[in-house]
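> below are the sequence and a predicted model for it; my questions follow.
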Amino acid sequence: MHDIVIAGAGPVGLFLACELRLAGVSVLVLEQADDPRSPLKRLPFGLRGLTAPTLEALHRRGLLDEVAALHLSKDGTANARIAAAAHWIGQPRRPAGHFAGIVFHHDRIDASKWPYRLPGRAGTSLAVEMEALERVLAARAQALGVEIRRGAGVDRIEVAHDGVGVHAGGARVEARWLVGCDGGRSTVRKASGIDFAGTEPEFTGYSVDVDIADPDMLRPGRQYTPAGMYTYTRPNTIAMVEFDGGAFHRVQPITRDHVQSVLRRVSGTDVTLSALRVATTWTDRAYQASAYRAGRVLLAGDAAHVHSPLGGQGLNLGIGDAMNLGWKLAAAVRGDAPADLLDSYERERRPVGAQVLDWSRAQVALMRPCPGSRALEAILRDLVDTRDGATYFAERVWGLALRYDLGDDHPLVGRSVPDFAFADGTSMGERLRTGNGVLVDFDARAPLRALAARCSGRVDYVACAARETLGFGAVLVRPDGIVAWAAEGAPDPDLAALATARWFGGA
């Protein structure tokens, strides 16, 4: 019997598998596709933007340098392939992100608004190729001892009080827990009886690789029109949306003639397509699971929430699910989890998912081809170009606003731990690579050392001065890098003990 079976070998399933193996539990990943490679995972369609929480997660597990090396040139700028796929990179002002295509810029952002963020290896954004990211995560998972079984999609499940029987690829496997990371049409979610509800689509989106008979008929970049929106990246890539209620999504094959007719309606031109090489459709349907857990079955990534790809937050949302769930589920498997630890996964992550869905819906509202939306767009462009406006959108788009409600009003608790640079040459991010919690004691107090010793194997004790402590005497950090307790000045050992027991149990 496996401790955990994960359905889905996308980035979320693979990252979760790495987290679970790091914590010492056995993992089997079942994937429906025989081959992980796909044109839709390669540039330009496979371009994804990683935000701060994801970059921090990769850094805290020793993966960031490998991921960044695939996508950066020697001078640290985006390599030619990434730059060609990302039409915004060559703009005169350095863009920092966008909301419904309205760009905010680095020169307007006030970083002083984030006093608990220290300079470190993880930045705020990085453009990556999906296929390359999956390759890195699969290699790490296999190096840790994860078994990945391809061509074995989950067909049905049998849930008992102490485990799950999983039927996949003509075989049945037993697991103590099952995690569905199998996408928006998740078989695991449906089989477990978890409802999926939200708002229906307003448009059909298209991403296509084409040859254009007269490319000068289309303006490059993102263009709003009376019929929808299109983004043209020379020489061959077009993304567009037509507000048809999602009528064409996955209902029939996508032909050159159909794409051409949609493009003509959306662009208002008589553009002619001479060839269609790759095409896919998508919508702005925004749905969320009513629960992230049903007994021995849990959901993460698109199995738990779907929304439009506008702003590229879906991948980051899923990686956040995996980072939050991994250590908690492993503790449940080992039997050393506090009573409600696993329940905190849904309690913390479901509100984050709901917020991203609303963020996506707001962008769709601004894109509607109507005079009201164009008027709102003009006002928002003015706001985004102010210092406060750009800072607000950066905080939301980059994921810097993330904070879990842990029942403590200290402004650092529930946030990502600053990347403290310790006097011994290590950083906070590096100290989290064991997958354990970390109790940082800047002044090496004996009571805190004894407290960490009682949680040996679950909490690492770091007694070391730092270049910048931000005024803290000690912080307790969960394995996912979230601050569980913080003390300014001399810490109270009793409060530290209460926080440690809450997240890591007794000795």
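On my side now, so go ahead.

> going by C-alpha atoms from here, please, whenever you check contacts or count neighbours.
OK.

> do a quick rundown of the strands in the stretch 201-350 of the chain.
204-212, 221-225, 228-233, 237-242, 273-283, 286-289, 293-294, 297-299, 305-306 (DSSP state E, counting those that start in this stretch).

> out of those, nearest to R37?
Taking CA to CA, strand 273-283 is the member of the strands of the stretch 201-350 of the chain nearest to R37, at 14.4 Å.

> okay, helices next: where are they in the stretch 351-500 of the chain?
371-384, 387-397, 428-431, 446-454, 493-504 (DSSP state H, counting those that start in this stretch).

> next one for the comparison:
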Amino acid sequence: MNVDVIVAGAGPTGLMLAGELALAGVRAVVVERLPERGGQSKALGLQPRSAEVLDLRGLLEPLMDRAIQRVPGGHFAGLRLDLDVWDTRHPYMIGIPQTRVEAVLEERLGALGVQVLRGHELTALAQDPGGVTATLRGPAGPVRLRGRYLAGCDGGRSTVRGLLEIDFPGLDGRLSSVVADITLADPDGAVPATWHLPVMTPSKAGRGYLAPIGEGVHRFLFYGPEQQDLPRDTPIGEDEVGRALLNAAGPGVKLTGIRWASRFTDASRQVESYRHGRVLLAGDAAHIHSPMGGQGLNLGLQDAFNLGWKLAAEINGWAPEGLLDTYHAERHPVAARVLANTRAQAVLLVPDEENLALRGIVAELLRLPEGNRHVAGMISGLDIRYDLPGDPHPLLGRRVPDLDLRTTGRPERVGRLLRDGRALLLSAADGTAFAEVARPWSARVGHLVASNTGELGAEAVLVRPDGYVCWAGSAGETASLVTALTRWAGSPPA
């Protein structure tokens, strides 16, 4: 089988990437070792920036239909964060199991005609100047795929990374924890029926967090002295979970079953480069960290969103030189920051006197408006700013605000204008000068005139397909607009 891109891994990152490629007319195939989608839902929440990203492609509404609930605010090592201080339509976390996110993303692939080959394990990988050849072990025997590129989205134990012998430097874990999906008997109603932000103040006896995830199942995350002393491969039995449940919820709550359980640590690792020739890494294949703050699923989705349109531009032949390499340049620092903040959160959960004193100071800082805003922006992803070339402007490199636009036609908002996967030029006044400049790029860049575009902070803004502003200026700066259009949308089509 010959395709443009082979996507290894049918988790949220791989499915999102394949969808972005297909939206741009790129032939992609997803290969997955597991024969069917697993029942284990590793992640449980979408951060505000991920909600915005999914809305840019019309995916948020079907996801909200399957969500458990909206969870006001966020947290940093169990310390509350107020997300309302950020200008977003979604100042909350969306409680939804990862499996439901995967289902919606895979339905999108079906509508776009993208094949997902389940039960196909990657066994060999070779690349040359023209492309990548992947050998798979499938239900009917060996399968060979040929693609111009391959994207490794196959998780923290990435086969792609292993086959290419890519180093995965970082720090070993210090704090060991358990995550399990359990059923329980709760005759006294001691366990909340709705989600709440975790309150995980350090304790020498350990801590646990329970959240309902539907169909009578609860997610239970816990840690304590017992977990620190057990090897990673020790089976997780009802006795261990029962003791932790007693400590977390009291004697009235009884364990009735374990659906699945896994041990994890606060280990953090990141590859030094996200690109290796014609192979690119995204999601947990490129970086791992503890689940503190609920950032992992979101980080992978946004990796895919950044990479998808750039890789499609390369394959479709209009990418300017160096565009594909901006994927690593932009996303590597974002993940490095997540690794740093999750390590910091793990430190704040260690129950010794020094760390408890440090935690108290951090709690005081988070109660200050500026302290809360800074950390809330970091955890939610709303404060991401890419280091983009161009004249300095407060909007440059930041997510475009989802403004309600006043136009001559029907009311519109920015978030709905990027659903075709093209870049977008928004301009105020009559927009004639901007329209003339952008006309040669009309196949790749949409243009809309709105009387209130100035509320964004500029007379006109150019927004990349991933929702980040790559130029902002006025009618007198059309020369720099041409430069930005060429930099991000290539040379004008002939």
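Received it, and whenever you're ready, just let me know what you need. From a predicted model like this one, the values you see are computed outputs, not experimental measurements.

> related to what we said a few turns ago, including mean neighbour count and distance to D358 of structure 1, could the helices of the stretch 351-500 of structure 1 go into TSV?
Listed next are these as TSV, based on neighbours: other CA atoms under 10 Å; distance: least, CA to CA, whole Å:
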stretch	mean neighbour count	distance to D358 of structure 1
helix 371-384	14	17
helix 387-397	20	12
helix 428-431	20	31
helix 446-454	17	41
helix 493-504	17	30
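
> in JSON lines: those helices, plus distance to V475 of structure 1.
As requested, the helices of the stretch 351-500 of structure 1 are exported to JSON lines (distance: least, CA to CA, whole Å):
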{"stretch": "helix 371-384", "distance to V475 of structure 1": "35"}
{"stretch": "helix 387-397", "distance to V475 of structure 1": "23"}
{"stretch": "helix 428-431", "distance to V475 of structure 1": "11"}
{"stretch": "helix 446-454", "distance to V475 of structure 1": "10"}
{"stretch": "helix 493-504", "distance to V475 of structure 1": "9"}
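
> of those helices, which is nearest V166 of structure 1?
helix 493-504 (30.3 Å).

> so that closest one corresponds to what in structure 2?
Aligned by TM-score structural alignment, helix 493-504 of structure 1 corresponds to residues 478-489 of structure 2.

> give me the mean deviation of the matching stretch from structure 1.
Here the mean offset of stretch 478-489 of structure 2 against structure 1 after fitting is 0.8 Å, by mean CA distance after the TM-score superposition for structure 1.

> ok, the residue nearest to N372 of structure 2 when sequence neighbours are not counted - contacts?
Leaving out its chain neighbours, the residue that sits closest to N372 of structure 2 by CA to CA, 6 or more residues apart in numbering is L366, at 4.5 Å. Listed by CA atoms under 8 Å, 6 or more residues apart in numbering, the contact set of L366 of structure 2 reads L79, R80, L81, N372, V375.

> closest to G156 of structure 2 among these?
For those, the nearest to G156 of structure 2 is V375 (25.8 Å; CA to CA).

> aligned counterpart of the closest one in structure 1, please.
Under TM-score structural alignment, V375 of structure 2 pairs with F393 in structure 1.

> no further queries at this time; thank you.
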